[in-house]
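K.L.:
Test case, fold it:
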Amino acid sequence: MIGRLNGVILEKQPPDLLLDVAGVGYEVQLPLTSFYALPDVGKAAIIYTHFVVREDAQLLYGFCTQTERSLFRQLIKANGVGPKLALTILSGMTAQHFVRCVQFDDISTLVKLPGVGKKTAERLVIEMRDRLKEWGVTSTTPITDKLLLSDDEALFAPPASAEQDAVSALVGLGYSPLQAAKAVKQYVTPGISSEQLIKAALKSMI
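P.N.:
Down below sits the predicted model:
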């Protein structure tokens, strides 16, 4: 079991990360909430991982915190939730936000996530409630996943790839191309990065 990686970031293309650990390049998929917290390419990073072995592939999922990894592991135990859907859920909201949705039966927010219909959301609330009751989230706990976009972005137009990369990342998470393009388009401003576009688009759809 690979539980933790400490290396240098070689490539970043949400949600995929290539991490150099002692000369070995590990391909890791991260939820976008973790992806936002990564340092730049060429910088060192510590990633907590979960290794999944299938008949046709061996996949490594990564998280910036052990809390996110713990929630991911709880999610994939739920009926009908595989690693891809768990990754999508944690890309659309922080672990803290998800726990609040479960503890306060917020079905309406969960169904806005791609791949989560009403029945899946209801099942998640029922199955996850007891597993998450010790996480300490209350109705007054502040949610720290507010979108932060500064008003003094660089005065240069963003490269076309920033918008394209954002759309591709959202499509990879399960949103339709039309839905992804529409959500991203409204946030394209001079100097904005693909990661900021992804984050802003996700917030608008939740």
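
K.L.:
contacts and neighbour counts: CA atoms only from here.
P.N.:
Fine.

K.L.:
Quick one: the strands in the chain, in order.
P.N.:
4-13, 16-21, 24-29, 44-53, 58-63 (DSSP state E).

K.L.:
quick one more, to check against the first:
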Amino acid sequence: MIAYLRGTVLEKAGGTVIVMAGGVGYKVEVPISSYAGLPAAGQEVNLRIYTKVSEDSIALFGFLTAIEKRAFERLISVSGIGPALGVKVLSGIAVENLVSCIRGGDIVGLTRVPGIGKKTAERIILELKDKLDDLPLGAPTRLPGTTAEHFSALEADVLSALINLGSPAAAAEQAVAKAKGMVNSGDFEALFRKSLELVR
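P.N.:
As a prediction, the model looks like this:
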């Protein structure tokens, strides 16, 4: 089973990356937060891998940080959440904010994440509330040094993702504020990509 992959980025698009290692190209699905941190084609990348083996396929899911992979593994331990949905959830909310929602029993906050309905949110809280001690806790709607209270929860998650990637808080806030007037602010991926483009 593949647990770690080091190789060269061949190409990346649509939330997937092809990593060349030992003459083999591995197609890896990654959440938006990891996707945004991937190097350019031709450069080396290191990914922590979760391997899903089924009767007719092998699927790889990759993460730039151990924390993201740990959060992913907790999510897919919940009944009804498979790897594809786990990646979708992590693309829609930063790990710290996810942990805050789960510990706080915030069903409404979780249902703002694409792919999570009320019943799924209730299951996540019930099954994971006491299993997150080794994951970081954050504030879902406000970030230190920003005026994130002017943003929706989804917009605050985009802001958090930008700051986690190393963008200065003030610059990230300005980028999100500008981007939400240019794209559908209810679409995390579109808002994140436009904000990332503006903050650079």
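
K.L.:
could you dump the strands of structure 1 to JSON lines with mean neighbour count?
P.N.:
Formatted as JSON lines, the strands of structure 1 follow (neighbours: other Cα atoms under 10 Å):
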{"stretch": "strand 4-13", "mean neighbour count": "17"}
{"stretch": "strand 16-21", "mean neighbour count": "20"}
{"stretch": "strand 24-29", "mean neighbour count": "17"}
{"stretch": "strand 44-53", "mean neighbour count": "17"}
{"stretch": "strand 58-63", "mean neighbour count": "20"}
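
K.L.:
Which of the ones you listed sits closest to Lys185 of structure 1?
P.N.:
strand 4-13 (19.1 Å; Cα to Cα).

K.L.:
Run the angle between the closest one and strand 58-63 for me.
P.N.:
Interaxial angle, strand 4-13 of structure 1 versus strand 58-63 (axes from the mean of the first three to the mean of the last three Cα atoms, to 10 degrees): 90 degrees.

K.L.:
How far off centre is strand 4-13 of structure 1?
P.N.:
16 Å (Cα atoms, centre = their mean, to the nearest Å).

K.L.:
Serialize the strands of structure 1 to CSV and add fields for distance to Ile89 of structure 1.
P.N.:
Conversion of the strands of structure 1 to CSV gives the following (distance: least, Cα to Cα, whole Å):
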stretch, distance to Ile89 of structure 1
strand 4-13, 19
strand 16-21, 16
strand 24-29, 14
strand 44-53, 16
strand 58-63, 13
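
K.L.:
Ala160 of structure 1: which of those strands is closest?
P.N.:
Here strand 4-13 is closest among the strands of structure 1 (Cα to Cα), at 15.0 Å.

K.L.:
follow-up on the earlier one: the strands of structure 1: which one's closest to Arg131 of structure 1?
P.N.:
That would be strand 44-53 among the strands of structure 1, by Cα to Cα, at 18.8 Å.

K.L.:
what's in contact with that closest one?
P.N.:
The contact list for strand 44-53 of structure 1, computed with Cα atoms under 8 Å, 6 or more residues apart in numbering, reads 1-9, 38-39, 58-66, 69.

K.L.:
if you set the cut-off to 6 Å instead, what comes out?
P.N.:
Residues outside strand 44-53 of structure 1 that contact it (Cα atoms under 6 Å, 6 or more residues apart in numbering): 3-8, 58-64.

K.L.:
Many thanks, I have nothing further to ask.
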